[in-house]
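Enquirer: Pasted the sequence and its predicted model underneath.
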Amino acid sequence: MSSVKKIQITFDCAEPERVGRFWCAALGYVPPQPPEGFDTWDAFTESLPPEQRGSWFAASDPEGVGPRMYFQRVPEGKVVKNRLHLDIRVGTGLVGEERLAALEAEATRLVALGATRGRLLLADEENESCQNMQDVEGNEFCLD
C-alpha cells in the first residue's frame, strides 16, 4: 500500500501575484514568509533581475491541511476551457433553497474580489446545484 502524497496545485497565468492574491482571499490562504535575509517580499523582488520580478507567487493553507498553490508566469494566454478545475465546497450538506443561498452568498463575495459569475447549474436527479465561476484571469472553478 502506498502512502498519500502531498500535492501542489500550479496555475499558469500572466500575473501570478494578482491571481494568487485572489485565491488567497477566496480560500483563506496566505502567502509564505519572505525568503531568509529579506524583511518583505518587495525587498526580495527588488533583488531579482528585472525579467524574474513577478514571475511567481505561492500561497498555503495556514492550517497546513490544504495543498500549496503555486502561480507561475507563462507567455501564452489562456485559450481553452480548463481540463482540471477547483471546486470550492460552500454548500456541503445543504439542499434546495438553503444550498442556493449559500452559493449565491459566496458568488457575490468572490465577484467583489474580481471573479466572474458563470452558469448556475440547478439540481437534478443526480447532482446538487452548483455555480460556475471564473477567477481574475478566466480560470474556471465551481462553487459546490
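Expert: The structure has been received and is ready for your questions.
Enquirer: C-alpha only now, for contacts and for neighbours.
Expert: OK.
Enquirer: Quick one: residues contacting the closest residue in space to residue 135 that isn't next to it in sequence.
Expert: Using C-alpha to C-alpha, 6 or more residues apart in numbering and skipping residues adjacent in sequence, the residue nearest residue 135 is residue 115, 4.5 Å away. Each residue near residue 115 by C-alpha atoms under 8 Å, 6 or more residues apart in numbering is listed here: 133-136.
Enquirer: Tell me the secondary structure of the residue nearest to the spatial centre of the chain, please.
Expert: Centroid-nearest residue in the chain: residue 23, 3.5 Å away (criterion: C-alpha atoms, centre = their mean). With DSSP: H, G, I helix; E, B strand; the rest coil as the basis, residue 23 sits in helix.
Enquirer: and the closest residue to it other than its chain neighbours, how many neighbours?
Expert: Nearest residue to residue 23, sequence neighbours excluded (C-alpha to C-alpha, 6+ apart): residue 29, at 7.2 Å. As a burial measure, residue 29 scores 23 neighbours (other C-alpha atoms under 10 Å).
Enquirer: repeat for residue 32
Expert: Neighbour tally, residue 32, other C-alpha under 10 Å: 14.
Enquirer: what about versus this one:
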Amino acid sequence: MARDVQITFDCADPAALAAFWAETLGYRLQDPPGGFQSWEQALEAMGVPPERRNDASAVVDPEGSGPRLYFQRVPEGKQAKNRVHLDVRAAPGLEGDARMAALEAEAERLTGHGATRLRRHEPAPPLGAGHIVMADPEGNEFCLD
C-alpha cells in the first residue's frame, strides 16, 4: 500500500518560507479549520498568543496530488548541506539548450522571490541532462531539474 507523505522544513519564519514554496510549486496556503475565515481568526479562537502564531504553516497542492509541505519554527539555523532535497521539475521533456534556457528563466523568477542561485551543472549526456542548484530564502538547497 502506498502512503501519503508530508515534507517538513525546519525554519525560522514559517509563513515566509511557506509563501516562497507556494510560489515555487504553484501550491496554496492550507485552508484554516472549518468555521474560520482566516488562520488569524482560528488561532485567536484557539488561544494561541500572537507571538506564537508563526510557529507553523503549511501549503498544499491545489489539485490534491502533491505532498503537503509543513514548515515549523526551530531555534537553530541551518548548519550543513541537505541530505535530502527537492528537485523542482522546471523543464520536463526539454533537452539541451532549450532545457537550460527554461531552467535559467525559472532560476531568475525564483531569485526575484528570495531564492539564491548556487551553481549550474551543464548537460553531460547520456545521463546528465543539466540542472541548476538553488537555495530557498533560509538556505535549503533544491535543484531546478
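Expert: Nice, thanks for sending it over. The model shown is predicted, which means the values in this text are computed figures rather than measured ones.
Enquirer: rewinding a little: what's the counterpart of the residue nearest to the centre of structure 1 in structure 2?
Expert: Structural alignment (TM-score structural alignment) places residue 23 of structure 1 against residue 21 in structure 2.
Enquirer: Go ahead and confirm that match touches residue 27.
Expert: Yes. With contact defined as C-alpha atoms under 8 Å, residue 21 of structure 2 counts as touching residue 27 (7.4 Å).
Enquirer: Common neighbours of these two, please.
Expert: residue 59.
Enquirer: Can you tell me the element residue 100 of structure 2 falls in?
Expert: Here residue 100 of structure 2, judged by DSSP states H and E, is contained in helix 96-111.
Enquirer: Mean distance of that helix to its aligned residues in structure 1, please.
Expert: Taken against structure 1, helix 96-111 of structure 2 registers an average deviation of 0.6 Å after superposition, with mean C-alpha distance after the TM-score superposition for structure 1.
Enquirer: what comes into contact with whichever helix or strand comes after that helix?
Expert: Following helix 96-111 of structure 2 in sequence order, the next helix or strand is strand 116-121 (DSSP H and E). Strand 116-121 of structure 2 is contacted by residues 107, 111, 130-137, 139 when judged by C-alpha under 8 Å, 6+ apart.
Enquirer: Most widely separated two among the residues you listed?
Expert: The most widely separated members of the contacts of strand 116-121 of structure 2, counting by C-alpha to C-alpha, are 130 and 137 (23.0 Å).
Enquirer: sorry, back to before: would you reformat the contacts of residue 115 of structure 1 as TSV and include neighbour count and secondary structure?
Expert: What follows is the contacts of residue 115 of structure 1, written out as TSV (neighbours: other C-alpha atoms under 10 Å; DSSP: H, G, I helix; E, B strand; the rest coil):
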residue	neighbour count	secondary structure
133	22	strand
134	17	strand
135	19	coil
136	20	coil
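Enquirer: Which contacts among the residues you listed does structure 2 share?
Expert: Among the contacts of residue 115 of structure 1, the ones still in contact in structure 2 (both residues aligned by TM-score structural alignment, their matches' C-alpha atoms under 8 Å) are 133-136.
Enquirer: Turn the residues you listed into TSV, columns for distance to residue 40 of structure 1.
Expert: Shown next, in TSV, are these (distance: C-alpha to C-alpha, whole Å):
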residue	distance to residue 40 of structure 1
133	32
134	30
135	26
136	25
